[in-house]
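In: 3D model of this:
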Amino acid sequence: SQSLSPPSCSVAYSTSGCSSDQSARAQTQKELMKAIKELKLRLPSERKSKGHSGTLNALKYALQCVRQVRANRESYHQWSVEECHGCSLDLSTFTIEELDNITSEYTLKNTDTFSMAVSFLSGKVVYVSPQGSSLLRCKSDCLQGTMFSELLAPQDVSTFYSGTAPCRLPSWASCIGSVSPPADCTQEKSMFCRIRANRVQGSEMRYYPFRLTPYQLTLQDSDTAEP
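Out: So this is what the prediction gives:
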């Protein structure tokens, strides 16, 4: 009977270990389900589609957010470093009304074109021409105040930031002498980026390719002015 005691003790230890592992797995599963539940609550209404798994939609949305944040962090750092290399911005100041009047002369004759102003300081959209909401299939107030990088396909965020470092951009005032800007203002600095529309097909966000031609200017809104 004494020879059976060690195995019995060994079995007891093994059972205790299994119980501990099961408890840890149960706790992990509980925390995972809690996190997924919170993701579902935070899932934008346009990402909720009938006939698709809510959990899968939530996880895809979370993955997209992670990629977006990573792209923003890496690219904005590059933007900030280049901006600090002693470049001074000496720009003409425009009001939103002036910007709207000038750009409308060009966009009305080019129905597949729209103008948008993005703040260097905040990265947010501060102006969008009327055609922008039509081409992007959403209301202008949905675009106003949105982080522009969030409208871009994640893989295009670095393209946007690398092509819009303040020291690299031509002054907009020097390129508006005619309805059609000079070739050196439009061709050299152009880039292609995919911008999302306000439509979701299934659970996937839809993006449309646009050629962006960036300029720099100081835009005055009420009593404030920012580049």
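In: from now on I want contacts and neighbour counts done on CA atoms only, so please keep to that.
Out: OK.
In: buried residues, the top helix by length along the chain. List them.
Out: The longest helix of the chain (DSSP state H) is helix 5-42. Burial within helix 5-42, assessed by neighbour count using 16 or more other Cα atoms under 10 Å, is assigned to 36, 39, 40.
In: how about the helices in this protein?
Out: Ranges of helices in the chain, per DSSP H, are 5-42, 54-83, 96-107, 130-135, 140-143, 148-151, 157-163, 183-186.
In: of all those, which one is nearest residue 226?
Out: Comparing the helices of the chain against residue 226 with Cα to Cα, the closest turns out to be helix 96-107 (11.8 Å).
In: in the closest one, what's buried?
Out: Quick answer for helix 96-107 (16+ other Cα under 10 Å): 96, 99, 100, 103, 104, 106, 107.
In: same check on stretch 69-84?
Out: Buried residues in stretch 69-84 (16+ other Cα under 10 Å): 71, 72, 75, 76, 79, 82.
In: I have a second one here; can you model it like the first so I can compare?
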Amino acid sequence: MSDLSNFNNIYANLAESAYNDRPNLFPYKSLYKPQRNILDSGESLKFDFSQDTTFKHSDGVESFVKGGKNLPNKGVVYLQPDKTLHAEPIKSTYSVPKVNGGYEQVPYDTLKTYQKGLLTDEKAGFNAYFVTDTAKLDETTRQTYLTIRGSDGASISTLNDWVSNDANFALTDAYIPQAKLANLALQEKIKELNAKAPDAVLNVTGHSLGTMVSAQAVAKLYQETA
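Out: All right, here's what the predicted structure looks like:
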């Protein structure tokens, strides 16, 4: 995804922010430490898309994005922390010969972890972000957004994006794995809105694979409630 030339579309803004190495980015690992500290404390992180932004990419190239006009809430949104996010142990197995022949698989801890939560499953390649127009989700909240990241650059570490999801959808028209995770996230966020912000609207946005994931997740949601 190329950088936007301006921030005039809130849905495009949020879809772009779901990626790493972008202006106004949301991914936790790419945030500055003070920003991570805010989320770690349970508070939301403010972003203002009405402001002009100059951003230096990891390859050293600088980009300039013009601040948006006529945006909802004057371009201000709040990235909410995912309180379910945690480091999940990666387990594996090794084969041990049985006394009577054959082998059995014995589990062991690899001492490695991956990030997992309602909005993130690093192993599955799923990354989503919940954004609101108020610092806290409450009865004054009117607009909320679930933005879902699309495919990261093709590599061994992103095969889940390109094979299990992109290719799976293109070749078989299947209900892809990341869409199932997005559907669960939608269900939980709708419950949260009903409890804390009953007048709020939940918008869903994404780019590339994020669009397919969003469309399937929403369609499944309606199918389940029909």
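In: TM-score them against each other, please.
Out: Overlay of the two chains. TM-score (TM-score structural alignment, normalised by the length of structure 2): 0.23; 82 aligned residues with a Cα RMSD of 5.6 Å.
In: just the buried residues of helix 96-107 of structure 1 now: which is nearest residue 66 of structure 1?
Out: Distances from residue 66 of structure 1 to the buried residues of helix 96-107 of structure 1, taken by Cα to Cα, are shortest for residue 96, at 33.8 Å.
In: residues contacting that closest one?
Out: By Cα atoms under 8 Å, 6 or more residues apart in numbering, the contact set of residue 96 of structure 1 is 127, 219, 220, 221.
In: measure the second one to residue 6 of structure 1 for me?
Out: Right, the one you point to is residue 219 of structure 1. Distance of residue 219 of structure 1 to residue 6 of structure 1, computed by Cα to Cα, to the nearest Å: 82 Å.
In: on that earlier part again, closest to residue 158 of structure 1 among the buried residues of helix 5-42 of structure 1?
Out: Nearest to residue 158 of structure 1 among the buried residues of helix 5-42 of structure 1, counting by Cα to Cα, is residue 39 at 26.8 Å.
In: so what's the residue count around the spatially closest residue to that closest one that is not a sequence neighbour?
Out: Closest residue to residue 39 of structure 1 apart from its sequence neighbours, by Cα to Cα, 6 or more residues apart in numbering: residue 58 at 5.7 Å. Look at residue 58 of structure 1: counted by other Cα atoms under 10 Å, it has 23 neighbours.
In: surely residue 58 of structure 1 meets residue 40?
Out: Yes. Using Cα atoms under 8 Å, residue 58 of structure 1 makes contact with residue 40 at a distance of 5.5 Å.
In: and the longest strand seen in structure 1, what's buried?
Out: Criterion DSSP state E: the longest strand present in structure 1 is strand 191-201. The neighbour-count check on strand 191-201 of structure 1 (16+ other Cα under 10 Å) flags 191, 193, 194, 195, 196, 197, 198 as buried.
In: could you say which helix or strand holds residue 106 of structure 2?
Out: Residue 106 of structure 2 belongs to strand 103-116 when elements are defined using DSSP states H and E.
In: and that strand, what does it pack onto?
Out: When contacts are defined as 3 or more Cα pairs under 8 Å, 6 or more residues apart in numbering; DSSP states H and E, strand 103-116 of structure 2 packs onto strand 86-97.
In: taking strand 103-116 as reference, get the angle to the strand it packs on.
Out: In terms of direction (axes from the mean of the first three to the mean of the last three Cα atoms, to 10 degrees), strand 86-97 of structure 2 departs from strand 103-116 by 170 degrees.
In: thanks a lot, catch you later.
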